[in-house]
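Student: this one's sequence-less:
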């Protein structure tokens, strides 16, 4: 009986720690281009005092044959002509209790100058997230994969 109780508590602890890890969006992430599969930028996500999550570009990943754009030329205010490095591109994500999902965020594509609605799904291990950027209806959007690097 004691053995079964210990085993049950051990499994419960493992399940709890796994779900706690899956809920933790904070950290450093490598964004992957959904068209080419190449690394694009390193994003640092932090939790704000109001419980939402914000992501900032901390490194632009060099790619062969590509000269990185330095400023957000075609972006709306307050992003217009701001440096891309250091830009907060992800804002307002809120965790949905009981899931690995975050919703009601906004993401800017500094290369296209467009702002999209955003939601994020974190995989069970907490090492990969799928960012869904869309306008209006989520089904009319695109996915981008980010890999945890910390």
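Tutor: Thanks, I have the structure now. Just so you know, these numbers come straight off a predicted model, no measurement behind them.
Student: Every contact and neighbour count from this point should use C-alpha atoms.
Tutor: Fine.
Student: list the buried ones in stretch 19-26?
Tutor: For stretch 19-26, a neighbour-count test (16 or more other C-alpha atoms under 10 Å) marks 19, 21-25 as buried.
Student: one more structure, for comparison:
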């Protein structure tokens, strides 16, 4: 009986660890230039493709009724809280990286090709936005 219990506990722990090596969850974005926490983003995977929405902004000067003024698509004028900033992206075959999607920078309204890679055992998420041959990377922290 003890062996069965131990096996169940170990299996549950392994499943939990595997689930953490995914971008799905709640993340705190950190400005790569200032180190300031910017927002909490909830990433989900409905239908097998990533979707990420701002749950709340964390900047000291953030207005609670702020909207995406710089957006140029269907998100223009939408509230920052609930704004979809990640669209698409699927797990690359044989790798712990999700790619093929887009990420929006609501501060400038630009959308970039994106790749998301869980690192540090899934505690951090490397978020890379590409524009042509250039890229910028931020490291987000998982919110417990």
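Tutor: Right, received. Where do you want to start? All of these numbers come straight from a predicted model, not from anything done at the bench.
Student: picking up where we left off before, out of the buried residues of stretch 19-26 of the first structure, which sit inside helices?
Tutor: If you go by DSSP state H, the buried residues of stretch 19-26 of the first structure have 19, 21-23 in helices.
Student: Where does the aligned residue in the second structure for residue 44 of the first structure sit, in terms of helix or strand?
Tutor: Counting by TM-score structural alignment, residue 44 of the first structure corresponds to residue 42 in the second structure. Per DSSP states H and E, residue 42 of the second structure falls inside strand 37-44.
Student: Just give me the residue right at the centre of the second structure.
Tutor: In the second structure, the residue lying closest to the centroid (C-alpha atoms, centre = their mean) is residue 43, at 5.2 Å.
Student: sec struct for the residue lying closest to it once chain neighbours are set aside, please.
Tutor: Using C-alpha to C-alpha, 6 or more residues apart in numbering and skipping residues adjacent in sequence, the residue nearest residue 43 of the second structure is residue 52, 4.2 Å away. Secondary structure, DSSP: H, G, I helix; E, B strand; the rest coil: residue 52 of the second structure is strand.
Student: How many residues are close by the counterpart of residue 52 of the second structure in the first structure?
Tutor: Matched by TM-score structural alignment, residue 52 of the second structure corresponds to residue 55 in the first structure. Other residues within reach of residue 55 of the first structure by the criterion other C-alpha atoms under 10 Å amount to 25.
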